[in-house]
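[1] requesting a structural model of the entry that follows:
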Amino acid sequence: MGLLWNLLSLPLAPVRGTVWVGEQVLEEAERQYYDAGAIRRQLEEVAAARESGELGDDEADALEEQLVARLIEANRRSREEGR
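    Sure thing, here's the model as predicted:
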């Protein structure tokens, strides 16, 4: 049955390969997006931009809120992976 299945599903191999590549790209993008170290650096950059006057208080507050939410999600994901 295995050989027959492989022969019948051979035309779908490019689709499976494309799906696999897409899944790998998604996993890497999420890993980078939820990297706690990168988020902390971005928080420091926002604080420095606020101090230098490049960002107003409202903009900085909004960015910090988004970054803290990502950091919380990163910590949650880290705990789940540790189980």
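[2] contacts, neighbours, all on C-alpha from now
    Fine.
[3] which residues of the chain fall in strands?
    Applying DSSP state E to the chain gives no strands.
[4] how far does the top helix by length along it sit from the chain's center?
    Using DSSP state H to define each element, the chain has its longest helix at helix 57-81. Mean-position distance between helix 57-81 and its chain equals 12 Å (C-alpha atoms, centre = their mean, to the nearest Å).
[5] can you check stretch 7-18 too?
    Distance, centroid of stretch 7-18 to centroid of chain: 28 Å (C-alpha atoms, centre = their mean).
[6] I have a second one here; can you model it like the first so I can compare?
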Amino acid sequence: MNVGLLTTILTLPYAPVRAVTAIAEILLRQAEEELYSPAGVRRQLEGLDEAVARGELSESERQAAEDEILARLTNR
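    All right, here's what the predicted structure looks like:
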């Protein structure tokens, strides 16, 4: 019997765990892309401006949130 086939058969019960891990890694990469990509940062900053325009955030709250976004970029 081929060793690779034997290994596959013996580790088959762990396939769901490997699948969940792979999905989690994909989701993590997508979240990091949203947090750190220039387009994602621009959307976040635009969202802050829109929240101020709707009256959901004060200018000082917007500035604090903007500082957090920019700090996240520099501390990466």
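[7] what residues sit buried inside the longest helix of the first structure?
    By 16 or more other C-alpha atoms under 10 Å, the buried positions in helix 57-81 of the first structure come out as 60, 63-64, 67-68, 70-71, 74.
[8] nearest to residue 6 of the first structure among those residues?
    residue 74 (39.5 Å; C-alpha to C-alpha).
[9] the lengthiest helix in the second structure against the first structure, how far on average?
    Among the segments of the second structure that qualify as a helix by DSSP H, the longest is helix 15-36. Compared with the first structure after the fit, helix 15-36 of the second structure shows a mean deviation of 1.0 Å (mean C-alpha distance after the TM-score superposition for the first structure).
[10] which strands and helices sit next to that helix?
    Counting contacts by 3 or more C-alpha pairs under 8 Å, 6 or more residues apart in numbering; DSSP states H and E, helix 15-36 of the second structure packs against helix 38-53.
[11] which residues touch the helix it packs on?
    For helix 38-53 of the second structure, the external contacting residues (C-alpha atoms under 8 Å, 6 or more residues apart in numbering) are 33-35, 57-59, 62, 65-66, 69.
[12] one more: stretch 60-70 of the first structure?
    Against stretch 60-70 of the first structure from outside (C-alpha under 8 Å, 6+ apart): 34, 39, 42-43, 46-47, 50.
[13] fine by me, thanks again.
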